[in-house]
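Undergrad: Predicted model follows, preceded by the sequence.
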Amino acid sequence: MVTKYRQLFNDQFSIEKYKEFQNDIAADFNYMPTFRMAETPFFISNELKAQLIEGCQDVIRLIQQDNFKQLTEKSLELNTKVPNEDEHTTFLAIDFGICEEDGQVIPKLIEVQGFPSLFNYQYVLYDKFKKYFPFLEELTPFINDISSEDYFKIIEEAMCNHLPKENVILLEIEPEKQNTKIDFYYCHRDIGIPIVCVTELIKQDKKLYYKNDQGQLIQVKRIYNRVIFDELELRTDLNLNFSFSDDLDVEWAGHPNWFFRISKFILPFLKGKYFIETTLLSDLKEIPTDLENYVLKPLFSFSGSGVIFHVTKEDIEAVTEKELYILQKKVNYIPIVQSPDGKVKAEVRVLCVWKKEDKNPTMLCNLVRLSRGEMIGVKFNKDKDWVGGTLGLFER
């Protein structure tokens, strides 16, 4: 998208440099991420940046509606409702596929999540890329061109709310086994909060505790929540000492209810040039005859699980809980990133933080996924290069 920087990067790129870059990340914790790290950033033009911002603002306007909680209450009826919900989400991730429509490049909303993403890893990734490609200092991953220091302060406040670090935890299901654990490691290193498994929490009355490295019982006053509920429901082997539905004396950095409220559940409500025709399966009047142009998706899954790309009439008829699925029109991802041997598709996730006292969320940075397959996910990109997770860089 920005020819000058694409040419500079590709001219300086080598397999050897890419391996050094990977090993540099792995050396931080003697751990190589299990997801594929793409070879390149995505260079985002000012025009595309403006479109992404406009698309995000359209999503945010819906979330800011006075009746938004009423509009999304059914999403909680279908799932586990957690007490003490705050006025708005703390984190917001808005995913756009970079598509082609009427011969023009345009971002199209693929998904939106009231849930945190790789805030700490993306911050580090920028520095790693600059180390091997110093000219990238001219660009920024931050939408509002803030400094790295400002970015760090914003995410630290969102996660900790000025509480002592030992009383704030990053909560996950067996975090050491998660595909995103590199982000947890950077969060622990840079923010200073402990990483705790759901099975390690101890409930006493309305309070939660964990044991620190010295075996001392420490009260949990705030939870940076990374638990995906559909994964938790599948893990019937886990022995928890508390329930998310308990009335607990704890703050949430990312209250679990917002994972359901701000999800694929709201896609049918979004209309406009950046949005895709989406229908809740329970609202579908008749099955389209051109199903090759549609994708079937579960509402509350994560990382593309349960998506049926080549959907059939039988697939739709087989769904018993039709209020938990959407039928979405396919979009035409445009191969836009020039690799040494062809062009690659891109998806941009805009990462936002919404401070408790603020009227609006702040668009902070981004995460990009590159793909050569028909979809963005890992299973569509096996044994391919110039694909995987990376970040977008904007002109200053």
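TA: Done, it's in. Numbers count the residues shown, from 1 in each chain.

Undergrad: When you work out contacts or count neighbours from here on, use the C-alpha atoms and nothing else.
TA: Fine.

Undergrad: which ones are touching the residue nearest the centre of the chain?
TA: Nearest residue to the geometric centre of the chain (CA atoms, centre = their mean): Ser117, 4.0 Å. Neighbouring residues of Ser117 by CA atoms under 8 Å, 6 or more residues apart in numbering: 93, 351.

Undergrad: next, the one to line up against it:
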Amino acid sequence: MNPSARKTFNEKFNDEKYSQFLDKLNNGLREPVPFRVAETPVFLTADFRDKLIAAGNDIVDTILRPDFKELTERAIPDFWRVANENDHPHFIALDFGICKDEQGNIVPKLIELQGFPSLYGFQVHLGDTYQEVYDLPGDETIFFDGLNKESYLDLLKKTILGPYLSDEVVLMDVNAPEQKTAVDFYLTQKYIGTPVVSLSDLIQDGKKLYYMAGDEKKLIKRIYNRLIFDEIAGDPEVFTKVADIRQPLEVEWITHPNWFYRISKFTMPFLTGDYIPKTQFLHQLEQIPADLENYVLKPLFSFAGQGVIIDISKEDLEAITDPENWILQQKVNYEPVVQSPEGGVKAEIRLLYLWPDGDEKPTLAINLARLSRGKMIGVRYNKDFNWVGGTIAFMPR
């Protein structure tokens, strides 16, 4: 981490400044941001930034393998398989913990990955707000690959809209206005014009989908999909009440829902490299490791850390009835590298890629960061702490 940038920031920081930051962040939004935003951004050195880029490149190379779909076919649950899958994901998110290796070097370690969009709109607004309120140096950026705000938004627009008009593409989630990520939905609408709709707003007529814009019924040509099927899995009859989006409809998906499963924890056992923790499918485990305390057990088909067993025993492994749906992953130990007024804080960096149709490979575009003092990264593990929550990393241009 960049010690000089951290020292300068901390010397100028006070609670009044943080209050100003939150006021500025929420100003003009439909609703205040519903999750905790950290007091500080993360400041990366050029060296650590380059390690992140190299780690991401290795993972993207695996996704680009010609047999990647064949490798990940089992990842897609039959009930949630959606027709008309395309040939690549439009969004890739890679989560890296900031750790220390055996030689004492600060390194990224892959935690999870997903072929699904993240806060591509909100992070722009967040970065702008940190920059303005805290008067951060102009030679620091939140973007990769030489992008700036204008060229980034152009790439985002190219990815989501493609050849279509903004009112022909809808951003869709289940009960979209009520989601914690709705702040991102409406900022995306502000930046590129995509209407925000809920699953129940989709009107099916034959193989076509429509939505209502006031009194006008409009044809949907693309869905910018923010729906995670886990959120509707509790209702097996859901598609008798709303449009059955699994059918071969005349609509494009950005990104297609099947990629949520293909690029996920399921992919981890196929990855290798210095920044990848050793990971195996539980059913392929030949011998239980003697040092189980250095491993974590994860269900393949869950999200937001649900079902993860951190402190595992031999009995935990033997109790699993569907080992093909679990992975055993070498535990990653976060290093508390972000110095707060009250001590070190752990951090995670999410690399966010955009892959518009027509491009040969994805572009690393922007990032998201999270700070934690709890046992795991995430809101539910960090209640009542300060200097934790969602943030963003700045790095040298």
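TA: Perfect, I can see it now. Note that the structure is a prediction, hence the values are computed from the model and not measured.

Undergrad: Can you pull the TM-score for these?
TA: Overlay of the two chains. TM-score (TM-score structural alignment, normalised by the length of structure 1): 0.96; 395 aligned residues with a CA RMSD of 1.5 Å.

Undergrad: And the residue nearest to the centre of structure 1, how far from Ile173 of structure 1?
TA: From Ser117 of structure 1 across to Ile173 of structure 1, the span is 15 Å (CA to CA, to the nearest Å).

Undergrad: and the counterpart of Lys329 of structure 1 in structure 2, how far is that from Lys346 of structure 2?
TA: Aligned by TM-score structural alignment, Lys329 of structure 1 pairs with Gln330 of structure 2. Gln330 of structure 2 is 18 Å from Lys346 of structure 2, where distance means CA to CA.

Undergrad: Check Asp201 of structure 2 too.
TA: 40 Å.

Undergrad: cool, Pro248 of structure 2 as well?
TA: Separation of Pro248 of structure 2 from Lys346 of structure 2 (CA to CA) stands at 44 Å.

Undergrad: Looking at these two, which is more packed in?
TA: Each of Pro248 of structure 2 and Lys346 has its neighbours counted (other CA atoms under 10 Å); Lys346 has more, 23 against 13.

Undergrad: give me every residue that touches Asn239 of structure 1.
TA: The contact partners of Asn239 of structure 1, by CA under 8 Å, 6+ apart, come to Thr199.

Undergrad: ditto for Pro141 of structure 1
TA: For Pro141 of structure 1, the contact set (CA under 8 Å, 6+ apart) comprises 126, 365-366, 391-394.

Undergrad: For Lys322 of structure 1, state which of the residues you listed is nearest.
TA: Comparing these against Lys322 of structure 1 with CA to CA places Asn366 closest, at 32.6 Å.

Undergrad: Tell me the helix or strand right after the top helix by length along structure 1.
TA: For structure 1, the helix that runs over the most residues, judged by DSSP state H, is helix 46-63. The first helix or strand that comes after helix 46-63 of structure 1 along the chain, using DSSP states H and E, is helix 68-71.

Undergrad: The very next helix or strand once past that next one vs structure 2, average offset?
TA: Downstream of helix 68-71 of structure 1, the first helix or strand assigned by DSSP H and E is helix 73-77. Helix 73-77 of structure 1, aligned to structure 2 and superposed, deviates on average by 2.0 Å (mean CA distance after the TM-score superposition for structure 1).

Undergrad: And helix 73-77 of structure 1, what's buried?
TA: Under the neighbour-count criterion of 16 or more other CA atoms under 10 Å, helix 73-77 of structure 1 has 75-76 buried.

Undergrad: What of stretch 268-277 of structure 2?
TA: Within stretch 268-277 of structure 2, the residues that count as buried by 16+ other CA under 10 Å are 268-271, 275-277.

Undergrad: can you check stretch 84-93 of structure 2 too?
TA: 84-85, 88-93.

Undergrad: One more: stretch 164-171 of structure 1?
TA: For stretch 164-171 of structure 1, burial by neighbour count (16+ other CA under 10 Å) applies to 165-171.
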